[in-house]
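**Student:** Below are the sequence and a predicted model for it; my questions follow.
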Amino acid sequence: MIIRPATREDMDALADIYGHHVLHGLGTFEEVPPSAAELNDRREAIVRRGLPYLLAEDQGQVLGFAYAGPFRLRAAYRYTVEDSVYVAPGAQGRGVGRAALSAVIAACETLGIRQVVAVIGDSGNAGSIGLHRALGFTHQGVGQGFGFKHGRWVDIVWMQKALGGGAERAPDTPGLMLSGV
C-alpha cells in the first residue's frame, strides 16, 4: 500500500468511496453524495491552504483517503485542523485508514499545526473512534442528537490530538492561511 496526494484524476474513485458513506453510513452528515467535480473543488480548497489531502492505494486501486481541513475560519483557530478519513467498502480492517490518517497527522505536525480535532459521526462508530484512539486522540465529549440522518438522531464524538507541544508553548509558525484562497 502506498500513501500519496490525491489528484483530480482520483476523484471518481474518491467520490465512489465517499458516496457509499453518505448513502449508507453515519460518519458524514451529508445526505446526497457530491459529484467527483464537487469533491475536487473541495480538495483544491484544502490543498491551496497547504494542507494534506492524501489517499491510500494498493496495486492501482484506491482504498481510502484522509485529509485535514481548517477547523474554523476565525484567525485564532489557525493552528487547529479537523481530520476526515474514509475507507472503501471491503477495505476496512486492513490498516488503510490508519496509514492515510497517520500520514495526514505527520504532515500537519510538519506544518506547525498544534491541534487535530476529529468530529466523528455516530457514537456507535467503533471503527473511527478506535482508529483515532489508536493514533493518540483523546475523547473530549459527545454531542447528543446533532444530526438527523437515516430516520434517527445521530450523535457526534469529539476527539483531539495535540501536536508539537500542543498548548504548552507559543506557536513557532504563522499557522494556516484562512482567508484569501
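**Tutor:** Done, it's in. Numbers count the residues shown, from 1 in each chain.
**Student:** from here on, contacts and neighbour counts on C-alpha atoms
**Tutor:** Will do.
**Student:** List the contacts of the most centrally placed residue in the chain.
**Tutor:** Centroid check for the chain by CA atoms, centre = their mean gives Ser84 as the closest residue, at 1.3 Å. By CA atoms under 8 Å, 6 or more residues apart in numbering, the contact set of Ser84 is 66-68, 118.
**Student:** one more time with 6 Å
**Tutor:** 66-67 (CA atoms under 6 Å, 6 or more residues apart in numbering).
**Student:** would it count as being in a strand?
**Tutor:** Yes: according to DSSP: H, G, I helix; E, B strand; the rest coil, Ser84 belongs to a strand.
**Student:** tell me the SS of Gly27?
**Tutor:** coil.
**Student:** And the contacts of the helix or strand harbouring Leu55?
**Tutor:** For Leu55, the host element (DSSP states H and E) is strand 53-58. Strand 53-58 is touched from outside by 1-6, 62-67, 100, with contacts defined as CA under 6 Å, 6+ apart.
**Student:** Please apply the same query to stretch 59-66.
**Tutor:** Here stretch 59-66 has contacts from 54-57, 84-88, 100-101, using CA under 6 Å, 6+ apart.
**Student:** Tabulate those in CSV, adding columns for distance to His132.
**Tutor:** Shown next, in CSV, are these (distance: CA to CA, whole Å):
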residue, distance to His132
Leu54, 17
Leu55, 17
Ala56, 17
Glu57, 21
Ser84, 11
Val85, 10
Tyr86, 13
Val87, 14
Ala88, 18
Ala100, 12
Leu101, 9
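**Student:** and the two most separated of those?
**Tutor:** Glu57 and Ser84 (17.0 Å; CA to CA).
**Student:** Could I get the buried residue list for whichever helix or strand Gln140 is part of?
**Tutor:** Under DSSP H and E, the secondary-structure element containing Gln140 is strand 138-149. Within strand 138-149, the residues that count as buried by 16 or more other CA atoms under 10 Å are 138, 142, 147, 149.
**Student:** residue boundaries of the helices in this structure?
**Tutor:** Applying DSSP state H to the chain gives helices spanning 11-24, 36-48, 96-110, 126-134.
**Student:** Alongside the first one, take a look at this:
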Amino acid sequence: MENISFRPMTLADADDILDIINYYVTNSTSYFSETPIKKTSISDMLNEKSMLPRYVVLSGKELIGFGYAYNFRSESTFSQTVKLTYWLKDGFTKKGIGSRLYNILESELRGLRISSILVNISSENIASLNFHRALGYKECGNFERIGYKNGRYFDLIWLQKFLK
C-alpha cells in the first residue's frame, strides 16, 4: 500500500474516527456497543491528557484508521500494563497497515517502559485474533458467551504480549 502515513491523533480527527467506529458498531460484533457512539465519547478520549501513544493512519489525506494505548486499570500496581485498540476502515485490512501501526505503538510503549499489552477481541473476529497471534500475542483468557449482540452470543478473548 503506497502513500500510507501515520501521525499523532488530534481533536480534529474525531469525526473520521467516529465514522470508522460506528461502521463496526453497526455491522459486526467486533465493536461491543450496540448503539452508535456519540462524538462526545471520542472528543472526551482525545481531550484526556495521556503520555500513551495515539495515532491515526492516513492514505494520502484520507484518515483510514487509528490506534491507541490506554491504561489497563487506574491503580499504580498496573502502571506497566496497557490495553491497545486499533481500527481500520473496511477495505483497508490485510494490507500490512495494521502491522505497521502496531510497530509504531509498541515501539513507543517500549520507550515508556510498558511491560505488557492486553487486547480483548470478539470470538467472531477471527481476522483480528489471527492478526494479533501473528504479532506474538498469546491467549490469556476466554470469557465464554458473555457478549450478546445481533441476536447471538460470543466469547470475549483476551490476548497478551510482553514487551520486556
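**Tutor:** Yes, it's here. Here the structure is a predicted model, which is why all the values come from computation and not from measurement.
**Student:** before we move on, the earlier item: closest one of the contacts of stretch 59-66 of structure 1 to Glu109 of structure 1?
**Tutor:** Distances from Glu109 of structure 1 to these, taken by CA to CA, are shortest for Leu101, at 12.3 Å.
**Student:** burial of the closest one, as a residue count?
**Tutor:** Leu101 of structure 1: 29 surrounding residues under other CA atoms under 10 Å.
**Student:** Nearest residue to it in space, please, no chain neighbours.
**Tutor:** Ala66 (5.6 Å; CA to CA, 6 or more residues apart in numbering).
**Student:** Burial check on that neighbour, number of neighbours?
**Tutor:** Counted with other CA under 10 Å, Ala66 of structure 1 comes out at 27.
**Student:** And Ile3 of structure 1, by the same measure?
**Tutor:** Ile3 of structure 1: 21 neighbours (other CA under 10 Å).
**Student:** do the same with the one 5 residues further on
**Tutor:** The local packing count at Arg8 of structure 1 equals 14, with neighbours defined by other CA under 10 Å.
**Student:** if I pick the equivalent of it over in structure 2, what's in contact with it?
**Tutor:** The equivalent of Arg8 of structure 1 in structure 2 is Leu11 (alignment by TM-score structural alignment). With contact set as CA under 6 Å, 6+ apart, Leu11 of structure 2 has these partners: Leu46.
**Student:** sorry, back to before: switch the helices of structure 1 over to TSV; also include distance to Leu163 of structure 1.
**Tutor:** Putting the helices of structure 1 into TSV (distance: least, CA to CA, whole Å) gives the following:
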stretch	distance to Leu163 of structure 1
helix 11-24	27
helix 36-48	19
helix 96-110	6
helix 126-134	14
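**Student:** what's the most buried one of these?
**Tutor:** Each of those was scored by mean neighbour count; the highest is helix 96-110, a mean of 21, by mean count of other CA atoms under 10 Å.
**Student:** So which of the helices of structure 1 is nearest Ile156 of structure 1?
**Tutor:** Using CA to CA, the nearest of the helices of structure 1 to Ile156 of structure 1 is helix 126-134, at 10.6 Å.
**Student:** equivalent range in structure 2 for the closest one?
**Tutor:** Using TM-score structural alignment, helix 126-134 of structure 1 pairs with 126-134 in structure 2.
**Student:** The matching stretch vs structure 1 - mean distance after superposition?
**Tutor:** Here the mean offset of stretch 126-134 of structure 2 against structure 1 after fitting is 1.3 Å, by mean CA distance after the TM-score superposition for structure 1.
**Student:** before we move on, the earlier item: pull the residues that contact the strand holding Gln140 of structure 1.
**Tutor:** Contacts for strand 138-149 of structure 1 (CA under 6 Å, 6+ apart): 153-160.
**Student:** so of the residues you listed, which ones are in strands?
**Tutor:** 153-160 (DSSP state E).
**Student:** Quick one: these as a markdown table, columns for neighbour count and distance to Arg133 of structure 1 too.
**Tutor:** A markdown table is the format used below for these (neighbours: other CA atoms under 10 Å; distance: CA to CA, whole Å):
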| residue | neighbour count | distance to Arg133 of structure 1 |
| --- | --- | --- |
| Trp153 | 12 | 24 |
| Val154 | 20 | 20 |
| Asp155 | 21 | 18 |
| Ile156 | 24 | 15 |
| Val157 | 20 | 12 |
| Trp158 | 19 | 11 |
| Met159 | 21 | 8 |
| Gln160 | 22 | 9 |
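**Student:** Would you mind pulling the contact partners of stretch 117-130 of structure 2?
**Tutor:** Against stretch 117-130 of structure 2 from outside (CA under 6 Å, 6+ apart): 30, 81-84, 154-161.
**Student:** what about stretch 107-121 of structure 2, how long is it end to end?
**Tutor:** One end of stretch 107-121 of structure 2 sits 22 Å from the other (CA to CA, to the nearest Å).
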